[in-house]
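A.B. asks: Fold the following, please.
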Amino acid sequence: MAIVETEGLGKVYPVAMKEPTLKGTLRHFLRRTYRNIEAVKGVSFQIEPGEVVGFLGPNGAGKTTTLKMLTGLIHPSAGQVRVAGHVPFKRETAFLKQITLVMGQKQQLIWDLPALDSLRINAAVYDISEREFRYRVEELANMLALHEKLTQPVRKLSLGERMKAELLAALLHRPQVLFLDEPTLGLDVNAQAAVRDFLREYNQRYGATILLTSHYMADIIALCQRVLLIHQGQLIYDGRLDGLLDRFAPYRQVQIEFKCPYSQLDLAAYGELSRLDGQTACFTVQREALTGTVSRILAELDVLDLTVQDPPIEEVIGRVFEVGTVASA
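C.D. replies: Coordinates of the predicted model:
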């Protein structure tokens, strides 16, 4: 049974329209006119318990709006949504104890106090006993390598340390559904890797369900086998991450190291030459022509080494967003 389920989910925002000049300002004040902005349009999907799903889309695609509807922060304009058996916007206590929302650009820790003090407040909110509080803090701090930092004021922590402390605070009540909106935003490479390792371990240890948005494809590749792609408020792909390559990348990259240098003119007959650097060349070849092209290159040119690889997943997803529809992609 799905732990997260949406059917025809939609959100429309009325936006006031204002004309320039003083006359327009007065009219706006006395008699406003509105136009409707569809932020999310008919989104339907299901997530099973324990799944880690990537939620991808360009800025303004509707990701954060969808997350806010899933967590009950805003009321949907259309459709139905259930999370852990609850209707989110009712904000029932039993529901709130099973979910958490982490937004990379927001913080819940009190800036001038040690993180441990904020954690005690969270423990009181969720009615966690002192003994259980100590155990959970110890466990999560070990997983995050954060022990020595919890007694320092939050303002003295680095960005990576603050993000780890935010995760600890968000997971103190041991939620079963995690909604993560850019949890590695602004972090350096090492801090991103540490957060990814922690989320992977938390998912494996507790069987938690995770819906993750991120502009860092390394997060998605490391954690998610399935992805949802949203574009202009509409869901345009729901499937395995590796399925994106088969569906939206009808070409492969062939990189060759030659025994002697060739010119662009020499190589033009073998496909689209995307790079030529000394004795190394890279071709973009359509999948249906791959076998024939590679055979010709090996037979007709002096090849030292040859590799065939998929295009970078970032490039494929960028192409999907550029096209904007599954049918055309």
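
A.B. asks: can we go C-alpha only for contacts and neighbour counts from here?
C.D. replies: OK.

A.B. asks: Which residue, neighbours along the chain excluded, lies closest to residue 91?
C.D. replies: The shortest distance from residue 91 to any residue other than its chain neighbours is 6.2 Å, reached at residue 72 (C-alpha to C-alpha, 6 or more residues apart in numbering).

A.B. asks: Then residue 6?
C.D. replies: In space, residue 6 comes closest to residue 81 once its chain neighbours are excluded; the distance is 4.3 Å by C-alpha to C-alpha, 6+ apart.

A.B. asks: now the end-to-end length of stretch 254-265.
C.D. replies: End-to-end span of stretch 254-265 (C-alpha to C-alpha, to the nearest Å): 18 Å.

A.B. asks: same question, stretch 148-164
C.D. replies: 12 Å.

A.B. asks: in that stretch, what's buried?
C.D. replies: The neighbour-count check on stretch 148-164 (16 or more other C-alpha atoms under 10 Å) flags 149, 150, 153, 154, 157, 159, 160, 161, 162, 163, 164 as buried.

A.B. asks: dump the residue contacts of the fifth one.
C.D. replies: Pointing back at residue 157 there. Contacts for residue 157 (C-alpha atoms under 8 Å, 6 or more residues apart in numbering) come out as residue 149.

A.B. asks: helices and strands around whichever strand or helix holds residue 236, which ones?
C.D. replies: Following DSSP states H and E, the helix or strand that holds residue 236 is strand 234-240. For strand 234-240, the packing partners by 3 or more C-alpha pairs under 8 Å, 6 or more residues apart in numbering; DSSP states H and E come out as strand 33-47, strand 226-231.

A.B. asks: And the helices in the stretch 101-250 of the chain, which stretches?
C.D. replies: 115-125, 130-144, 159-171, 189-206, 217-223, 241-248 (DSSP state H, counting those that start in this stretch).

A.B. asks: Next, the second sequence, to be compared with the first:
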Amino acid sequence: MENMIEVKELRKEFKSHSSRSGLKGAFRDLFTRNYKVVPAVNDISFTVKSGEMVGYIGENGAGKSTSIKMLTGILTPTSGMVKVNGMDPHKEREQFVRSIGVVFGQRSQLWWDIAVQESFRLLKKVYNVPDDVYNVHMNHVIESLDIAPLLDKPVRKLSLGQRMRCELAAALLHNPPLLFLDEPTIGLDVLVKLKIRAFLKEMNEKYNTTILLTTHDLTDIEALCERVIMLDKGKIIYDGKLVNLRSNWGEGKQIEFQFADLTMTKERLMPLLAEFEAVWTPGDRNNVWVANVRNDEQIISNVIGRVLAAYKIIDLKVHEMSIEDIIRNIYEEGITNG
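C.D. replies: Reported below is the predicted structural model:
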């Protein structure tokens, strides 16, 4: 299986203005400015094979957007090598953009004041898609995403969920071998998310479409991706199978307690389980608290017994640690790739 994306020691630096302190410093800044070089992406290397669906994740400021912009040819790297679909995204930009699809959750590629189908026809001309290919492919896309009733509507009259389905259809209009998705389900309801996920799986299976997915919604990652690349401070701290995250760092359990006392606080709970090194986090309601503990039968039994003896409980549940909590632990503990 050939590589769709090849990245080697990719680096992007930005100049940042550093202000001097005090009135005298501000006056000097008018004539001469101090700058410092800040690496947003710090010598990262990875490959993505054709047909892979990869989750590209990290906290805000980790370097995701900057590296995606280099992969799509928007930004020029400071140093390093990047090849996408056999091309240099920046140097061969005109040919390159015809081989990719891009969906940014906060930006639209559709024309705001014209009907959706007119936007599709304009994009068809831009990508030089033959009529017969367009008709067969887009009929399938329109049916799969259930957007036929939206084609006559101007984009500005669509809801967010309707617009994102149309944006996805537009990105795949020319059936590109590679699709970049940046927060494609942000702000969408559950039913729309499920429809988009099912469609992406179908496109991957039918056309072997390679997908690089950037999102803060980790349920999207779990539903679509077997592999994740995790960034922190411009560096890759994990690159591997999603299942290994759980097996290596998700060995804990989450014990969810619903207390009769609606005013329960973390301060009251912490001394109760200090010896078990439990970490308390608030649940989805005021009287629900979650104890994160090691996956040890004796510890779990003691934690439940200690809490039941101290407070009145309405409900009790034991869960596997969520992917969100596993990733939060990785960031907090500073685990490096290995």
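
A.B. asks: So after superposing, what's the score?
C.D. replies: With the length set by TM-score structural alignment, normalised by the length of the first structure, the two chains reach a TM-score of 0.83; 315 aligned residues with a C-alpha RMSD of 3.5 Å.

A.B. asks: Dump the helices and strands packed on strand 234-240 of the first structure into TSV; add distance to residue 253 of the first structure and mean neighbour count as well.
C.D. replies: Compiled in TSV, these are given as follows (distance: least, C-alpha to C-alpha, whole Å; neighbours: other C-alpha atoms under 10 Å):
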stretch	distance to residue 253 of the first structure	mean neighbour count
strand 33-47	33	16
strand 226-231	23	23
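
A.B. asks: among those, which is nearest residue 196 of the first structure?
C.D. replies: strand 226-231 (16.0 Å; C-alpha to C-alpha).

A.B. asks: what stretch of the second structure does that closest one fall on?
C.D. replies: Under TM-score structural alignment, the counterpart of strand 226-231 of the first structure in the second structure spans residues 227-232.

A.B. asks: residues in contact with that stretch?
C.D. replies: In contact with stretch 227-232 of the second structure (C-alpha under 8 Å, 6+ apart) are residues 53-59, 61-64, 221, 236-242, 331.

A.B. asks: Check stretch 77-96 of the first structure too.
C.D. replies: Counting by C-alpha under 8 Å, 6+ apart, 3-12, 42, 69-75, 98, 177 sit against stretch 77-96 of the first structure.

A.B. asks: Would you mind giving me the ChimeraX syntax to select the buried ones in those residues?
C.D. replies: Buried residues among the contacts of stretch 77-96 of the first structure (16+ other C-alpha under 10 Å), as a ChimeraX selection:
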select :3,4,5,6,9,10,11,42,69,70,71,72,98,177
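
A.B. asks: still on that earlier bit, how about TSV for the helices and strands packed on strand 234-240 of the first structure, with distance to residue 285 of the first structure added?
C.D. replies: Formatted as TSV, those follow (distance: least, C-alpha to C-alpha, whole Å):
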stretch	distance to residue 285 of the first structure
strand 33-47	34
strand 226-231	26
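
A.B. asks: that's a helix at the residue nearest to residue 6 of the first structure, yeah?
C.D. replies: No - assigned with DSSP: H, G, I helix; E, B strand; the rest coil, residue 81 of the first structure falls outside any helix and is strand.

A.B. asks: Neighbours of it, how many?
C.D. replies: 25 (other C-alpha atoms under 10 Å).

A.B. asks: One more: residue 78 of the first structure?
C.D. replies: When counting by other C-alpha under 10 Å, one arrives at 16 neighbours for residue 78 of the first structure.

A.B. asks: what do you get for the one 5 residues further on?
C.D. replies: Using other C-alpha under 10 Å, residue 83 of the first structure has 21 neighbouring residues.

A.B. asks: and the gap between it and residue 12 of the first structure?
C.D. replies: Per C-alpha to C-alpha, residue 83 of the first structure is found 21 Å from residue 12 of the first structure.

A.B. asks: Could you do residue 128 of the first structure as well?
C.D. replies: Residue 128 of the first structure sits 38 Å away from residue 12 of the first structure, going by C-alpha to C-alpha.

A.B. asks: ditto for residue 269 of the first structure
C.D. replies: Residue 269 of the first structure sits 52 Å away from residue 12 of the first structure, going by C-alpha to C-alpha.

A.B. asks: Next, residue 20 of the second structure: secondary structure please.
C.D. replies: Assigned by three-state DSSP, the conformation of residue 20 of the second structure is coil.

A.B. asks: So which bits of stretch 179-187 of the second structure are buried?
C.D. replies: For stretch 179-187 of the second structure, the neighbour count (16+ other C-alpha under 10 Å) marks 179, 180, 181, 182, 183, 184, 185, 186 as buried.

A.B. asks: where's the first one relative to residue 137 of the second structure, distance?
C.D. replies: When you say that, I think you mean residue 179 of the second structure. Counting by C-alpha to C-alpha, the gap from residue 179 of the second structure to residue 137 of the second structure is 16 Å.

A.B. asks: ok, now the fifth one?
C.D. replies: To residue 137 of the second structure, residue 183 of the second structure is 24 Å away according to C-alpha to C-alpha.

A.B. asks: same check, this time on the last one
C.D. replies: Going from residue 186 of the second structure to residue 137 of the second structure by C-alpha to C-alpha gives 26 Å.

A.B. asks: cool, and the second one?
C.D. replies: For residue 180 of the second structure, the distance to residue 137 of the second structure under the criterion C-alpha to C-alpha works out to 19 Å.

A.B. asks: what does the fourth one give?
C.D. replies: Going from residue 182 of the second structure to residue 137 of the second structure by C-alpha to C-alpha gives 23 Å.
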